[in-house]
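> Pasting the sequence and the predicted model now:
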Amino acid sequence: MLHPLNNSGISAKKRINQNMTISFEGKVAIVTGAGGGLGRCHALELARRGAKVVVNDLGGSVDGSGGSSEAADKVVEEIKALGAEAISNGSSVTDDAGVANLVKQTMDAFGRIDILINNAGILRDKSFAKMDQKDWDLVVDVHLAGSAKATKAVWPIMKEQQYGRIMMTSSSSGLYGNFGQANYGAAKLGLAGLMNTLKIEGQKDNIKVNTLAPVAFTRMTENLMPPEAEAMLKPEFVSPGVMILVSDDAPTGTILCAGAGVFAAAQVVEADGVYVGRDNLTAEKVLENWDQITDFSNSKPFFMGGEQTGKFFEKASGK
């Protein structure tokens, strides 16, 4: 049986009400990697809807080198021009002291943290055979470990508040693969795995955790896409979906794919499977049932791993 929160997390009444407005009045949001691209658009949209925003950005290049506070400061100026409140922070999400400073600066300025959008990222693309270990380590550190560090730092604050909304940023490269992005893809799918555990651990404290898989023309992707894609794939066409993932009535455990004004949920699903038997079990017996083992016509997602284990026990018991 699917966990009830796995369906959508948003009540039917809320979904039907077409006049509802998502507001972040009184909320404080941290957006990492918000000096440009997707992060900037997320930060601006949160501010338009009333949030106080902490614009975090190391200000480095696409490959993670260098650093400058200029980009974050410019976004803060844009937010203030909207009449909203914002501060900038130049910490790296890979640095423990920097992440601690990010949280302290936010608490000193605003007294609470309601939303964390883990958006910071870099690229070091190479085919796996040619990839240096340092290129693997740095990409995984920024995307996966960096998101985990920022999340870990805000978690006790959100628990005490009995309120928190956290968003990871994954990618189609993680969900489905992409040539030359083994490091990036591994980190991005790892973020979905992190979400899957945190959605369970956060339930009792009203902490909801979701994941975005965006398609956008940004500084990180401009060399991977034709120039004509820019007009269709503006970051602004992704951020509306983000507002739902971090809203009061957010789902939890949802992977939302978004780009060019198109939105689609993604799930890890499992075929119904077949009990082959335990007596004299051989690889040949498994192979004989391969068509049924790989038949996804009755596939379904699970909210937690224990549900899959329960299914295996049922099938193995002949139920």
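Good, I have the coordinates.

> When you work out contacts or count neighbours from here on, use the C-alpha atoms and nothing else.
Will do.

> quick one: buried residues of the helix or strand in which V99 is found?
Taking DSSP states H and E as the definition, one finds V99 inside helix 96-110. Going by neighbour count (16 or more other C-alpha atoms under 10 Å), the buried part of helix 96-110 is 98-106, 110.

> for those, which one is nearest L175?
V99 (27.4 Å; C-alpha to C-alpha).

> Could you check how far that closest one is from K134?
V99 is 22 Å from K134, where distance means C-alpha to C-alpha, to the nearest Å.

> Then A72?
Shown here: A72 relative to K134, a distance of 27 Å by C-alpha to C-alpha.

> can you give me the strands in the stretch 51-200 of the chain?
52-56, 86-89, 115-117, 164-169 (DSSP state E, counting those that start in this stretch).

> Serialize those to JSON lines and add fields for distance to K315 and mean neighbour count.
As requested, the strands of the stretch 51-200 of the chain are exported to JSON lines (distance: least, C-alpha to C-alpha, whole Å; neighbours: other C-alpha atoms under 10 Å):
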{"stretch": "strand 52-56", "distance to K315": "49", "mean neighbour count": "29"}
{"stretch": "strand 86-89", "distance to K315": "53", "mean neighbour count": "25"}
{"stretch": "strand 115-117", "distance to K315": "40", "mean neighbour count": "27"}
{"stretch": "strand 164-169", "distance to K315": "35", "mean neighbour count": "26"}
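
> In addition, the following structure is provided for comparison:
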Amino acid sequence: MPDADDIAPRKDEAAAWFRTLRDSIVEAFEALEDSHADGPFADEAPGRFEVSPTVRRSDDGSDAGGGLMSVMRGGRVFEKVGVNVSTVHGTLGARAQAAMAARKGLPGMAEDPRFWASGISLVAHMRNPHVPAVHMNTRMFWTPQAWWFGGGSDLNPCLEYAEDTAHFHATQQEYLDPHGPEIYPRLKEWADEYFFIPHRGRARGVGGIFMDDHCTGDWDADFALTRDIGRAFLPAFVPLVERRRSQPFTEAERDAQLVHRGLYAEYNLVYDRGTKFGLETGHDPDAVLMSLPPLAKWR
């Protein structure tokens, strides 16, 4: 495990990777907007990301890091998509300390509650209900007691196509298998458990991969796995967009999409750890709540 002298450049390396991944995704999504030539919404102007800085303030009002919020609204393909990166630092409040100490079994957090975190977070809600919504995030977290990685991606179709689900999972497995044949099955099962909505008794989508608190003690290996979780995202998702974006759809299918978005909103507001952590630690609420859909409905 890296000592105190080694971890600073590794923090920089992780933060730089999350920004690089963000740039590649923004470029790919704007290219999808440009290439949408037929089918619903093809006669509209292609969407573009609006980019704005985000700032985290500590309890005393001092600068505690920030990042970039990149949001596209009302595109030809994307109804709303956000791709955010941030690198923040500060001290954990009592509630966050207690939650992490309980989940991670870390002693000494109350004596030294400093933290540093960097990551990328993406959620895409699509115009065409045949195109699945999607989520992806990866992150690195550090405290004086430990460091770890987390994140993953999952697919959220309102109208499921078996071949799309199979492609999404097979691509992720392709990127994860070089890290060990046990990795993909374990992260798939973890995603199935994590992205479950208890009060509805159902999953919010068709799963994907997920991990948290990942620290084997080998920083390079753990960071390589985290990078490949991010690298798998575009080849897993973009072909599904290209396959479905020109399909015609009915009002009933649009209605099903809006109802399904209600599940997404419920999960993110009630259960998602990242949402809770971001709001509890004073990060920009607009960036934290970027994941919420622009329109949703409930029966």
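That came in fine, so what should we check first? Here the structure is a predicted model, which is why all the values come from computation and not from measurement.

> Report the TM-score for the pair.
The TM-score (TM-score structural alignment, normalised by the length of the second structure) is 0.28; 152 aligned residues with a C-alpha RMSD of 6.9 Å.

> which of A72 and K134 of the first structure has more neighbours?
Using other C-alpha atoms under 10 Å as the criterion, A72 of the first structure and K134 rank with A72 on top: 26 against 10.

> For the first structure, which helix extends over the most residues?
helix 182-201 (DSSP state H).

> host element of P185 of the second structure?
Taking DSSP H and E as the definition, P185 of the second structure sits inside helix 183-194.

> All the helices of the first structure, in order from the start?
So, for the first structure - with DSSP H - the helices run 12-16, 37-48, 70-81, 96-110, 133-140, 146-161, 172-175, 182-201, 239-245, 283-288, 290-293, 305-316.

> sorry, back to before: now the buried residues of helix 96-110 of the first structure in TSV, please, with extra columns for distance to F263 of the first structure.
Output for these, formatted as TSV (distance: C-alpha to C-alpha, whole Å):
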residue	distance to F263 of the first structure
G98	34
V99	31
A100	34
N101	35
L102	31
V103	31
K104	35
Q105	34
T106	31
F110	33
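
> before we move on, the earlier item: show me what the helix holding P185 of the second structure is packed against.
Judged by 3 or more C-alpha pairs under 8 Å, 6 or more residues apart in numbering; DSSP states H and E, helix 183-194 of the second structure is in contact with helix 162-176, strand 207-214.

> at 10 Å what do you get?
Secondary-structure packing of helix 183-194 of the second structure (3 or more C-alpha pairs under 10 Å, 6 or more residues apart in numbering; DSSP states H and E): strand 146-156, helix 162-176, strand 202-203, strand 207-214.

> Switch these over to CSV; also include distance to R139 of the second structure and mean neighbour count.
Converted to CSV, these look like this (distance: least, C-alpha to C-alpha, whole Å; neighbours: other C-alpha under 10 Å):
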stretch, distance to R139 of the second structure, mean neighbour count
strand 146-156, 5, 23
helix 162-176, 17, 18
strand 202-203, 23, 16
strand 207-214, 9, 22
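
> ok so, going back, what's the most distant pair in the buried residues of helix 96-110 of the first structure?
G98 and F110, at 18.1 Å, using C-alpha to C-alpha across the buried residues of helix 96-110 of the first structure.

> for the first structure, what's the longest strand?
strand 207-214 (DSSP state E).

> ok, so of the buried residues of helix 96-110 of the first structure, who is nearest G39 of the first structure?
Closest approach to G39 of the first structure among these (C-alpha to C-alpha): L102, at 16.0 Å.

> looking at it, that closest one is touching T151, isn't it?
No. The pair L102 of the first structure / T151 is not scored as a contact, 11.6 Å apart, by C-alpha atoms under 10 Å.

> And what about the residue nearest to G151 of the second structure when sequence neighbours are not counted, helix, strand or coil?
Using C-alpha to C-alpha, 6 or more residues apart in numbering and skipping residues adjacent in sequence, the residue nearest G151 of the second structure is T138, 4.1 Å away. Secondary structure, DSSP: H, G, I helix; E, B strand; the rest coil: T138 of the second structure is strand.

> Distance of I166 of the first structure relative to E77 of the first structure?
With C-alpha to C-alpha as the criterion, I166 of the first structure and E77 of the first structure are 25 Å apart.

> quick one, longest helix in the second structure?
Per DSSP H, the second structure has its longest helix at helix 4-35.

> List the buried residues in that helix.
For helix 4-35 of the second structure, burial by neighbour count (16+ other C-alpha under 10 Å) applies to 11, 14-15, 17-19, 21-22, 25-26, 29-30, 32-34.

> V241 of the second structure and L32 touch, don't they?
Yes. Between V241 of the second structure and L32 there is a contact under C-alpha under 10 Å: 8.2 Å.

> Now for the residue nearest to G151 of the second structure: which residues touch it?
Each residue near T138 of the second structure by C-alpha atoms under 10 Å, 6 or more residues apart in numbering is listed here: 18, 85, 118-122, 149-153, 210-212, 226-227, 229-230.

> Please apply the same query to G174 of the first structure.
Contact partners of G174 of the first structure, counting by C-alpha under 10 Å, 6+ apart, are 181-192, 213.

> Skipping its backbone neighbours, what lies nearest it in space?
Closest to G174 of the first structure by C-alpha to C-alpha, 6+ apart is G185, at 3.9 Å.

> before we move on, what about T169 of the first structure?
L212 (4.8 Å).

> State the distance from the one you found to E288 of the first structure.
As defined by C-alpha to C-alpha, L212 of the first structure lies at a distance of 39 Å from E288 of the first structure.

> what do you get for L38 of the first structure?
Counting by C-alpha to C-alpha - L38 of the first structure and E288 of the first structure are separated by 48 Å.

> Over to G306 of the first structure?
Noted for G306 of the first structure: a distance of 28 Å to E288 of the first structure, by C-alpha to C-alpha.

> I229 of the second structure: how many residues sit nearby?
24.

> Also compute the angle for the helix or strand hosting it relative to helix 4-35, please.
Using DSSP H and E, I229 of the second structure falls within helix 219-231. Angle, helix 219-231 of the second structure to helix 4-35, by axes from the mean of the first three to the mean of the last three C-alpha atoms, to 10 degrees: 10 degrees.

> Can you list the buried residues in the following helix or strand past helix 219-231 of the second structure?
From helix 219-231 of the second structure onward toward the C-terminus, using DSSP H and E, the following helix or strand is helix 233-244. Going by neighbour count (16+ other C-alpha under 10 Å), the buried part of helix 233-244 of the second structure is 233-234, 236-237, 240-241, 244.

> Done for today, thanks.
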